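Undergrad: Curious how this folds, go ahead:
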Amino acid sequence: MPNTRFILYHKQATSARVLFLRLNGTVCQFDGLPESSQVVESSLEGEVVTGLDEAIAHAEQKLNLATGSLKIETEFWAKVDSPETPINVYLAQFTTTDAPHQEIADLEGKFIAITEGRSLPPVELELLRLVYSFLMDG
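TA: Coordinates of the predicted model:
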C-alpha cells in the first residue's frame, strides 16, 4: 500500500503514558513522508476506517510481532498532500500490555514520547498533535 502510512503507538493501561514508534527517523511507518508534505484533512470521529487488515498483518510481520499485536484505531484518519500523490495516514495501537521495546530495538527503532519528537519534520509533528488530541479526548 504505497500511499498508506501508519502511526503506531502504545498506551500504558495503568498510567495512560503514550509512546510512539520511531523507526528509520520517522513516526510514519514505513516510508516516512516527503519533505514538503502537509496535512490537508483529518477525521477524528464519524468515519470508520475499514479494509486495513492485510496492511496491519504486513506491519506485524515487518516488525517481527505476533499476529494480533496491532489494532487499527477505526476512527482516526488523516490525508497528507505530498508532491507525488496524496497519502493516507492511519493510527494503530500495540495491543500488548507492555510496549515491545526489545523487538523494536532489534530493528534499531525506539518508542518515544511526544516531547521527544521535536526533531521530526513539521508534518509529522502536526500528525502527532492530532493523534495525541484524539487519544486524550477519547
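Undergrad: make it CA atoms for all contacts and neighbour counts henceforth
TA: OK.
Undergrad: okay, now residue 9: neighbour count?
TA: Residue 9 is flanked by 23 other residues according to other C-alpha atoms under 10 Å.
Undergrad: Now do the contacts for residue 120.
TA: For residue 120, the residues meeting the contact criterion (C-alpha atoms under 8 Å, 6 or more residues apart in numbering) are 25-26.
Undergrad: Could you look up the next helix or strand downstream of the strand ranked longest in the chain?
TA: Using DSSP state E to assign secondary structure, the strand with the most residues in the chain is strand 70-81. Using DSSP states H and E, the helix or strand that directly follows strand 70-81 along the chain is strand 87-94.
Undergrad: tell me how far that next one is from the chain's mean position?
TA: For strand 87-94, the distance from its own C-alpha centre to the chain's C-alpha centre is 4 Å (C-alpha atoms, centre = their mean, to the nearest Å).
Undergrad: sorry, back to before: can you list the residues that contact the longest strand of the chain?
TA: Strand 70-81 is contacted by residues 37-50, 52, 56, 60, 86-95, 127, 131, 134 when judged by C-alpha under 8 Å, 6+ apart.
Undergrad: Buried ones from the residues you listed, can you make that a ChimeraX selection?
TA: Restricted to the buried members of those, where burial is judged by 16 or more other C-alpha atoms under 10 Å, the ChimeraX selection command reads as follows:
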select :37,38,39,42,44,49,56,60,86,87,88,89,90,91,92,93,94,95,127,131
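Undergrad: Before we compare anything, build this one as well:
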Amino acid sequence: MTQLSTFSQHRLLLYYKGDISALTLFAQHGNGSVCFPEPLPVLAEILEAEHAESGKVSRHPAMLVNVINQLLHLDNDLLRIEPGFSEHVNNPGGIITVHMARFMLLDPPHKLMQSRQCRMRTLPELRGRPQVEMELLRRAYVKVMES
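TA: Predicted structure coming up:
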C-alpha cells in the first residue's frame, strides 16, 4: 500500500491556532486545496452526521498524521490530531472522512509550509474554494473556536 493510497478515503485539514492571539490559519496546498494530501473529488459533497456510515472500520487519524509527516518531511511532533473533528464527504468513489490536525508551534509555520509549496491562510483568504471545502473550513473553524 502506498502512502497516498492510505488517503483514498481520508483527508486532513491542517491548521495553526495562536494560543494568545487566537489567530487561526489553515494550510493551503500548492494546488489550491485545503485537503491533504490531495483535493477532494470534484463531485464530493458534505454528508450530514445522520447520513454517515457508522461502525465501519477506519484508520486511526494519528496514522494519517504520520503519513502526512512523511510526505511533507515534517518532524513527528509538529502535528497533533484535533479530537472530536471528523466530517464525512460523499463522492462517487465512496465516503471520505476528513480529520483535522493542529500545528503545535508558537508561531505560524509560514516559511516551513512555503518550503513545501503550501501557504497558511486565514478564512477570508480562502474564499472562492469549492463549496464542500468552504463548508469543511466553516465546521473546522467552529470546532477550533469552541475548544
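Undergrad: three-state assignment of residue 62 of structure 2?
TA: Assigned with DSSP: H, G, I helix; E, B strand; the rest coil, residue 62 of structure 2 falls in the helix class.
Undergrad: What segments of structure 2 are helices?
TA: 61-72, 110-114, 131-146 (DSSP state H).
Undergrad: so which of these gets nearest residue 20 of structure 2?
TA: Residue 20 of structure 2 lies closest to helix 131-146 among the helices of structure 2, at 12.8 Å (C-alpha to C-alpha).
Undergrad: What span of structure 1 is the closest one aligned with?
TA: Applying TM-score structural alignment, one finds that helix 131-146 of structure 2 aligns to the residue range 122-137 of structure 1.
Undergrad: same thing with stretch 74-94 of structure 2?
TA: Using TM-score structural alignment, the residues of structure 1 aligned to stretch 74-94 of structure 2 are 65-85.
Undergrad: starting at the chain centroid, how far to that stretch?
TA: If you compare the mean C-alpha spot of stretch 65-85 of structure 1 with that of the full chain, they lie 6 Å apart, counting by C-alpha atoms, centre = their mean.
Undergrad: What's the end-to-end length of it?
TA: In terms of C-alpha to C-alpha, to the nearest Å, the two terminal residues of stretch 65-85 of structure 1 are separated by 30 Å.
Undergrad: same thing with stretch 109-123 of structure 2?
TA: Counting by C-alpha to C-alpha, the terminal residues of stretch 109-123 of structure 2 are separated by 16 Å.
Undergrad: And for that stretch, what's in contact with it?
TA: When contacts are defined by C-alpha under 8 Å, 6+ apart, stretch 109-123 of structure 2 is touched by residues 15-16, 24-30, 72, 103, 108, 137.
Undergrad: Those, buried ones only, as a PyMOL selection?
TA: Selection of the buried residues among those in PyMOL, burial being defined by 16+ other C-alpha under 10 Å:
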select buried, resi 15+16+24+25+26+27+28+29+103+108+137
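Undergrad: can you redo the contacts of stretch 109-123 of structure 2 as a markdown table with distance to residue 82 of structure 2?
TA: As requested, those are arranged in a markdown table below (distance: C-alpha to C-alpha, whole Å):
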| residue | distance to residue 82 of structure 2 |
| --- | --- |
| 15 | 10 |
| 16 | 11 |
| 24 | 14 |
| 25 | 14 |
| 26 | 13 |
| 27 | 15 |
| 28 | 18 |
| 29 | 19 |
| 30 | 23 |
| 72 | 19 |
| 103 | 10 |
| 108 | 17 |
| 137 | 14 |
